[in-house]
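Visitor: Dropping the sequence and predicted coords here.
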Amino acid sequence: MAHWLFKSEPSTWSWDQQVAAGAKGTFWNGVRNHLAKQQMMAMQKGERGFFYHSNEERAIVGVVEVIKTYYPDHTDETGKFGMVDVKAVKALKTPVTLAQIKAEPRLAEMALVKNSRLSVQPVTDAEWAIVMALAVEKA
């Protein structure tokens, strides 16, 4: 299974709001980038992703799971873009900051480092394992 990273500004949609949505989860809408759209179209039910607080915090704070695959985004007036549904799985023991990720040589090729503006990104199995280890090591 693939892994992903979902970026959100905490002032728009926070980890706490995602957790509060419970098992029913929420739709991940508003993506208006064609590469991010392709990433979402590739997602399969049950795949996991990092929940990343952008701008204010710049840290991976939790793990979400895709619970519904790609379908039309009702907020897109053009009809070109879609969304997936995700639910919170768990908070990271300790958030992993962008600074930590950039300081880790094994993460130098991570999409978050190379193409930080992309709102939905793939994460390799190796990157996933390294970030999860960083979240545990700091605790």
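Guide: Cool, the structure landed.
Visitor: Please count neighbours and contacts with C-alpha atoms only from this point.
Guide: OK.
Visitor: so where's the longest strand in this protein?
Guide: strand 82-97 (DSSP state E).
Visitor: what sits up against the helix or strand following that strand?
Guide: Using DSSP states H and E, the next helix or strand after strand 82-97 towards the C-terminus is helix 98-103. Under the contact criterion CA atoms under 8 Å, 6 or more residues apart in numbering, helix 98-103 has outside partners 58-60, 107-108, 113, 131.
Visitor: any chance of the residues you listed in TSV, plus secondary structure and distance to K68?
Guide: Listed next are those as TSV, based on DSSP: H, G, I helix; E, B strand; the rest coil; distance: CA to CA, whole Å:
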residue	secondary structure	distance to K68
R58	coil	26
A59	strand	25
I60	strand	22
L107	helix	29
A108	coil	31
V113	helix	28
V131	helix	25
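Visitor: hold the first one in mind and look at this next one:
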Amino acid sequence: MPYWLMKSEPDELSIHDLQRLGETRWDGVRNYQARNFLRSMQAGDEFFFYHSSCPEPGIAGIAAISRTAYTDPSALDPHSHYFDAKASAEKNPWSAVDVRFVEAFARVIPLAELKQQSALLELPLVQRGSRLSVMPVNAEQWAAILALR
């Protein structure tokens, strides 16, 4: 089963918000490579939920894909922060997935700690200049991160 890491700003959606909701739509991805990763996800795939752009960025828990990729409705909503004026009902290049809560970690695993792990050197998250919001995680990286919680 493939593993993933997906980033969200906690004031937009945090692991605790997802815990309260149980399930929600993951939308607003506006990078083609990240979108393609969303499109390759299968129901049941698990991902690390990463809090970004906040005082303590890091991995906050685990969630899972509950519905595979579909057209992202936020791209068509002029009131949405993720509105894309170039998108239309007939031609919307963006995708969303539905996700469900699995686990909130007792602590956020900080990015600085992740960068110190030799098993994670190839993880795009810890590489200089990488800003992807959705990325694959291999089984070795998944296990290394789980061991840190």
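Guide: Thanks, I have it. Everything quoted here is computed from the prediction, not taken from an experiment.
Visitor: coming back round to it: the longest strand of the first structure vs the second structure, average distance?
Guide: Here the mean offset of strand 82-97 of the first structure against the second structure after fitting is 1.2 Å, by mean CA distance after the TM-score superposition for the first structure.
Visitor: matching residues in the second structure for that strand?
Guide: Using TM-score structural alignment, the residues of the second structure aligned to strand 82-97 of the first structure are 95-110.
Visitor: rewinding a little: going by contacts, tell me the helices and strands next to the longest strand of the first structure.
Guide: helix 15-20, strand 26-28, helix 34-42, strand 59-72, helix 125-137 (3 or more CA pairs under 8 Å, 6 or more residues apart in numbering; DSSP states H and E).
Visitor: Turn those into a markdown table, including mean neighbour count and distance to R117 of the first structure.
Guide: Listed next are those as a markdown table, based on neighbours: other CA atoms under 10 Å; distance: least, CA to CA, whole Å:
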| stretch | mean neighbour count | distance to R117 of the first structure |
| --- | --- | --- |
| helix 15-20 | 17 | 19 |
| strand 26-28 | 20 | 17 |
| helix 34-42 | 17 | 10 |
| strand 59-72 | 21 | 14 |
| helix 125-137 | 16 | 18 |
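Visitor: got CSV for these, with distance to T97 of the first structure too?
Guide: As requested, those are arranged in CSV below (distance: least, CA to CA, whole Å):
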stretch, distance to T97 of the first structure
helix 15-20, 15
strand 26-28, 22
helix 34-42, 22
strand 59-72, 4
helix 125-137, 9
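Visitor: quick one, which of those is nearest to H53 of the first structure?
Guide: Nearest to H53 of the first structure, of all those, is strand 59-72, at 5.4 Å by CA to CA.
Visitor: what's the closest one packed up against?
Guide: helix 34-42, strand 48-53, strand 82-97.
Visitor: how about the first one, which residues of the second structure does it hit?
Guide: Right, helix 34-42 of the first structure. Going by TM-score structural alignment: helix 34-42 of the first structure matches residues 32-40.
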